[in-house]
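A.B. asks: Fold the following, please.
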Amino acid sequence: MSISPYDRDLYRAFTELACEPGAIGDGFARWLGALPVQLTEGLDRKRHADLKAWHGALEKLPTLPIEREVQLDADRVGARFPTGLSTGQQRQSENLLRAMMPWRKGPYQLDELHIDTEWRSDWKWQRLAPHLSDLTHRRVLDVGGGNGYHGWRMVGAGAAFTLVIDPSPRFYCQFHAVRHFIGADHPQGRNLHFLPVGIEDVPAKMTAFDTVFSMGVLYHRPSPMDHLFQLRDALRPGGELVLETLVVEGDVTTVLMPGERYAAMPNVYFLPSSQALAHWCERAGFKDVRIVDEAMTTLDEQRSTDWMTYHSLSDFLDPDDPRLTREGHPAPRRAVLIATRA
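C.D. replies: This is a model prediction of the structure:
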């Protein structure tokens, strides 16, 4: 089997973890055996017509200076080069990175190039980071992690192994583009990995991760309880769940099931109140459940930019009443919940 240069470190990390004793090693050994099929299917150009162009842009990124200053604990994740990039390298990089648009999660600072993404994902990190258990030396799974922005922040916070899973091949290419600037051989660059799969492709009952993040995923699941069970089963006993999702105001019995669309999104199923969400987590086998943040999504946090030129939040709200979506539902409100696997 030929392993892509982009995935060699992923195989290496899985192989090392498969040698761990007990449930950890068993879980990663089972997953290691599934990697070839998962990568082949997730990056199948017959299923993803634009993947050839994105992958081509990735391969054409210029060779960069070895010496670099990596920034993973700053709002703008990325790297700077003390010797600088030539005008040609800067122009080539920007053109190729723009070929992977839209860029939704960020922001990134790749030398002089600022990728101003649709989401100010750094604001979300600022809200939840003070409430996290120390990530130092932890094994972390980021479910639906987009192009890896929060994964980089997790590594910057000390995580020893972080795996971002997201079925989007565009995000896979964006992740590896950023990794090209950070440096695949950089000590921290080797601690973050991307696999183009969903949570349903994680081996059952892995019980192998110290921390599992699921942010912006639950409301896309037709069965939210099944998603919570999957997250629980990926965690070791005593491991920490970080769950962020859309919520509505109300009591423990309040749940909104929108119609065909919510804020123009066609695949939104259940929006509980934060109290109902906490109750769901307790029923799913979590303890010490607490809501650590709840806030409306503002037009400064999610918006169109030069790197995401499509419609964004302002286009999805009622033009006469921004407290409502254009379908008449409560405008987006998000909560962050942290819990422990019992």
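
A.B. asks: CA atoms for contacts and neighbours, from now on please.
C.D. replies: Noted.

A.B. asks: wait, residue 336 sits on residue 295?
C.D. replies: No: at 9.2 Å, residue 336 does not count as touching residue 295 under the criterion of CA atoms under 8 Å.

A.B. asks: who has more neighbours, the two?
C.D. replies: residue 336 (23 against 13; other CA atoms under 10 Å).

A.B. asks: For residue 88, grab the count of nearby residues.
C.D. replies: 10.

A.B. asks: no wait, residue 256
C.D. replies: Neighbours around residue 256, by other CA under 10 Å: 16.

A.B. asks: ok, it to residue 220 distance?
C.D. replies: 13 Å (CA to CA, to the nearest Å).

A.B. asks: and if you look at residue 331?
C.D. replies: Taking CA to CA, one finds residue 331 at 16 Å from residue 220.

A.B. asks: tell me, what's touching residue 256 and residue 220 both at once?
C.D. replies: Counting by CA atoms under 8 Å, 6 or more residues apart in numbering, the common neighbours of residue 256 and residue 220 are residue 270.

A.B. asks: got a list of what the most centrally placed residue in the chain touches?
C.D. replies: Geometric centre of the chain, nearest residue: residue 145, 1.2 Å, by CA atoms, centre = their mean. Residue 145 sits next to 151, 164-166, 214-215 when contact means CA under 8 Å, 6+ apart.

A.B. asks: one more, for comparison:
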Amino acid sequence: MIDYTAFLASLADGPLTKWRHPISEGLQQRFDSLQHGDLERWQASLNKLPSLDEVEADLVNGVTLRSRHPLDAKAQTTLEEGLRGLHPWRKGPFDLFGIHIDTEWHSDWKWQRVAPHIDLRGRRVLDIGCGNGYYMWRMWQAGASMVIGVDPNLLFLNQFEAVKRYLPNAPVWQLPFTLEALPEPSNAFDTVFSMGVLYHRRAPIDHLLQLKACLRPGGELVLETLVIEGDEQQCLLPEDRYAQMRNVWFLPSVAMLERFLARAGFNDIRCVDLNRTSVEEQRSTDWMRFQSLPDFLQPGDASKTIEGHPAPLRATLVALKPGG
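C.D. replies: As a prediction, the model looks like this:
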């Protein structure tokens, strides 16, 4: 379905050499076993995207692609039809050859809050739960030498490929795996991101230990997750749903989250951002036409979810693996 030849070749040397064979086998097994009712439609949409030469990328303020040769009306229409066939678009926005994809999330706002606190120059980066790859393009622009993202969602993979096909030589790759399905990482990564994942984990400490195992000694974790206000004893465990999400488990206070990280063996732990998610940052759009945050808050009281929990508050913490 997707050609990973160049990616596998990039693993020939360096700390990820041991990944080459198991990743190749894992991809073969993953694609051989694919069963998804929408996959054929997504692939048809991806294949509809026009071939373009002399593509220029502007990734400084977002993810913008341009062609030195303006698209004619037919190509523009075909491009938009192909991109709309990959609905819903959740992370972004993207500007692709004159078409603005107004995604559910203003992910550019989150990146603006995170980017000042990290240095990715020359670093090998792993992005866990990477979605459609929006942040990976920003990571590469920030100087990362290689960015690998993992996410089992096949729609997100096809959305990533919609951009990757126009930047085929970029050292940015997305694998349709979970973190648990990856081979032993051999302490290979300089920076590991886990953004919007921890609260979906039934065993948050285990997740942090898995992330630490991916880092080289002295490597950096960037962790973003839902939290609540309170001291180091405070944690919310929803009885059922949180903001209409079923698979939300632990929402700790920042102080408790810092303790989680310390117990997992991280040091130099610091909270670099605390932000209440607004209905301007997450909302329904023409490119994501399902319900979104405004529908998940109590009418007349945006401080609470529809279930009565505190409204989404997100913290970003940075921590180091000892050593190095």
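
A.B. asks: that older thread, give the equivalent position in structure 2 for the residue nearest to the centre of structure 1.
C.D. replies: Using TM-score structural alignment, the partner of residue 145 of structure 1 in structure 2 is residue 130.

A.B. asks: Kindly report the same for residue 39 of structure 1.
C.D. replies: Residue 39 of structure 1 maps onto residue 27 in structure 2, by TM-score structural alignment.

A.B. asks: pretty sure its match is in a strand, no?
C.D. replies: No: read with DSSP: H, G, I helix; E, B strand; the rest coil, residue 27 of structure 2 is helix and lies in no strand.

A.B. asks: How about residue 280 of structure 1: what's its closest non-neighbour residue?
C.D. replies: Leaving aside its chain neighbours, residue 280 of structure 1 sits nearest to residue 225 (7.0 Å; criterion: CA to CA, 6 or more residues apart in numbering).

A.B. asks: Can I take it that that neighbour is in a helix?
C.D. replies: Yes: when three-state DSSP is applied, residue 225 of structure 1 is found to be in a helix.

A.B. asks: neighbours around residue 244 of structure 1, how many?
C.D. replies: 23.

A.B. asks: which SSE is it in?
C.D. replies: If you go by DSSP states H and E, residue 244 of structure 1 is part of strand 235-246.

A.B. asks: circling back to that earlier point, which one (most neighbours) among the contacts of residue 145 of structure 1?
C.D. replies: residue 151 (29 neighbours).

A.B. asks: which SS class is that one?
C.D. replies: Relying on three-state DSSP, one would call residue 151 of structure 1 helix.

A.B. asks: Hmm, it is touching residue 165, no?
C.D. replies: No: contact criterion CA under 8 Å: residue 151 of structure 1 and residue 165 do not qualify, at 10.0 Å.

A.B. asks: shared neighbours of these two, anything?
C.D. replies: 142, 145.

A.B. asks: before we move on, back to that, now do the strand holding residue 244 of structure 1: which range of structure 2 does it align onto?
C.D. replies: Under the criterion TM-score structural alignment, strand 235-246 of structure 1 matches residues 215-226.

A.B. asks: got the contact list for that stretch?
C.D. replies: 186-199, 211-212, 251-252, 312-324.

A.B. asks: if you look at the residues you listed, which of them are in helices?
C.D. replies: 211-212 (DSSP state H).
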